[in-house]
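Enquirer: how would this look folded up:
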Amino acid sequence: MKKSRVEAFTDAIVAIILTIMVLEIKVPEGTSEISALLEKAPYFIAFIISFIFICAAWYHHHYLLAKTKWFSRRAFWANNFWLLTMALIPLSTAWVSAFPLERAPEYFYFLVYILWAATYYLLNWVLYIDNRKFDGAEALSFNTAHRKIHQFIDIFLLIVGIVGIYFLPVMGLIVATLQVITWIISAQADSDKIEIEE
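Expert: Next up, the predicted model:
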C-alpha cells in the first residue's frame, strides 16, 4: 500500500476529529458578564488538553511513517484502530468537561488515552516488524534507552491515573496533561529533520 494514501487518509480523519471538538464549543449564554465565559472553563481546559494531545499524536505518527518503507495490510488496520481510539476523544472531552469532578467521565477520558496509547504502540510494533529489514528501521525499535524511559514514564503515569481518579477524579485531566507533556518532550531528536533526510 502506498504510504502517501495512508498519510492523506490519516490527516483527513485527524482534521475531522479536531473540527468536531471545535464545534462542541458552545457560545456563552450571557452577554454582559465574564462569568458566562468562565462557566465554559472546564470545556476549554479539556479541549486544550485534548487538542495538544492530538497534535502530539499526529507529530509522532508523522515520524513513524517517515521512517517506514513498507506499509502492510496489517499496518493499515493497526493505523485504523489507532484512529478509532482517537475518534473517541471529542466524546470523552465533552463528557469530562461537563462533569470534571465525577469518576465515570474521568475514567472514560483516561481509558480513551490508554486505548490510544496501546494502539499507537501496536502500530509502532507492526511497522517495526514489517520494516526491520530496511535501513533506518532501528528508529522504530523499542529497544533504545530513550524509548524505554518513555515507556516506563507512560506506565507509571497510567498507574497513577487509574488509582488517583478513584480518590480525586480530576486526576484524570491532570495525569492526561502530564502524559501529553511527556509525549511532546519524548519526540525523537531527529524528528524535526525528517524532510531534510528524505
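
Enquirer: make it CA atoms for all contacts and neighbour counts henceforth
Expert: Noted.

Enquirer: secondary structure element for Phe134?
Expert: Assessed by DSSP states H and E, Phe134 sits outside every helix and strand.

Enquirer: that one contacts Leu127, doesn't it?
Expert: No: using C-alpha atoms under 8 Å, Phe134 is not in contact with Leu127; the gap is 11.2 Å.

Enquirer: to compare against the first, here's the next sequence to fold:
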Amino acid sequence: MEALSDGVLAIIITIMVLELKVPDGHSLADLARSSGVGLLTYLLSFVYVGIYWTNHHHLFHLIKQVDGGVLWANLGLLFALSLLPFTTAWVDESRFAHTPVFVYGVNLLAAAAGYFVLQAVAMRHQGPDSPLRRAVGRDRKGKVSTALLLVGLLSALAPVPVWVALACFAGVAVLWIVPDPRIARVVEAPS
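Expert: Okay, here's the model as predicted:
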C-alpha cells in the first residue's frame, strides 16, 4: 500500500511540474511573466504533496496491519490529492481568481479530511490501545489546520483580496512542513 501511495504521489508531482510553461524569452523577466504565477502555485502544491507524503510515511510506521477500511480510506486520500494538479493549474491559469482559489481550498480541505479519515479508520482498526491513537492525542494541530482552511475558503468567497485565502492555505503548509513530532515520539519510544 505504501508503494502504491508513493507512486501516486510521484505522479501527482510530475503532472504538476509538466503544467509549468517554458518562458518565451531568455531573461528573468520572461520567466516571471510566463511562469511566475505557475511557479508559486506549483511550489505551494508541491509542499502540500510533500507534507502528505512525509506524514503518510510516518503514519504507517505505527500501523502494523491494514484492512479493507484502511485501504479504502487511503484511496480516498489519494483521490483528493490526485485533484491537486487540476486545481493548481486552474488557479495558475486564472491568475488567482476567487472561484479557482475557492475550489483549490476545497481540494485542500478534502485532502485534510481524507487524511483524518485514514487516521481514524486505522485507529479504530487497531483498537483502544492503538499507538497511533496515543501519538495523535487531541490533534490540536489538525483542528487549527481545519480552521485555517475554512477561513481561507470563506475568504475566497468574500469580497476581500484573494491573498487572504492564499495566506491561510500557506499558513497550514507552514504548520505541517515539519513532520508530525507526535508520531516520531511514539515510534522512537521503547515498547
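
Enquirer: and Phe134 and Leu127 of the first structure? Which one has more around it.
Expert: Leu127 (27 against 13; other C-alpha atoms under 10 Å).

Enquirer: my guess is the more buried one meets Arg74, correct?
Expert: No: if you go by C-alpha under 8 Å, Leu127 of the first structure and Arg74 don't touch, sitting 9.0 Å apart.

Enquirer: which one is the residue nearest the centre of the second structure nearest to, not counting chain neighbours?
Expert: Residue closest to the average C-alpha location in the second structure (C-alpha atoms, centre = their mean): Tyr48, at 3.8 Å. Once flanking residues are discounted, Tyr48 of the second structure sits nearest to Ala173: 6.3 Å by C-alpha to C-alpha, 6 or more residues apart in numbering.

Enquirer: just give me the match in the first structure for the one you found.
Expert: Aligned counterpart of Ala173 of the second structure in the first structure: Val180 (TM-score structural alignment).

Enquirer: run a quick neighbour tally on that match.
Expert: Val180 of the first structure: 22 neighbours (other C-alpha under 10 Å).

Enquirer: do Val106 of the second structure as well
Expert: Residues near Val106 of the second structure, counting by other C-alpha under 10 Å: 18.

Enquirer: ditto for Gly25 of the second structure
Expert: For Gly25 of the second structure, the neighbour count with other C-alpha under 10 Å is 11.

Enquirer: the equivalent of Leu75 of the second structure over in the first structure: how many residues sit nearby?
Expert: Taking TM-score structural alignment, Leu75 of the second structure has Asn80 as its aligned residue in the first structure. Neighbour count for Asn80 of the first structure, taken as other C-alpha under 10 Å: 18.

Enquirer: what do you get for Thr19 of the first structure?
Expert: 12.

Enquirer: where in the second structure does the lengthiest helix in the first structure fall?
Expert: For the first structure, the longest helix by residue count, based on DSSP state H, is helix 103-131. Using TM-score structural alignment, helix 103-131 of the first structure lines up with residues 98-126 of the second structure.

Enquirer: once aligned to the first structure, how far is the matching stretch on average?
Expert: By mean C-alpha distance after the TM-score superposition for the first structure, the fitted stretch 98-126 of the second structure averages 0.5 Å away from its aligned residues in the first structure.

Enquirer: report the distance from that stretch to the chain centre.
Expert: 8 Å (C-alpha atoms, centre = their mean, to the nearest Å).

Enquirer: count of neighbours near Lys40 of the first structure?
Expert: 16.

Enquirer: show me what contacts it?
Expert: Residues in contact with Lys40 of the first structure (C-alpha atoms under 8 Å, 6 or more residues apart in numbering) are 26, 28.
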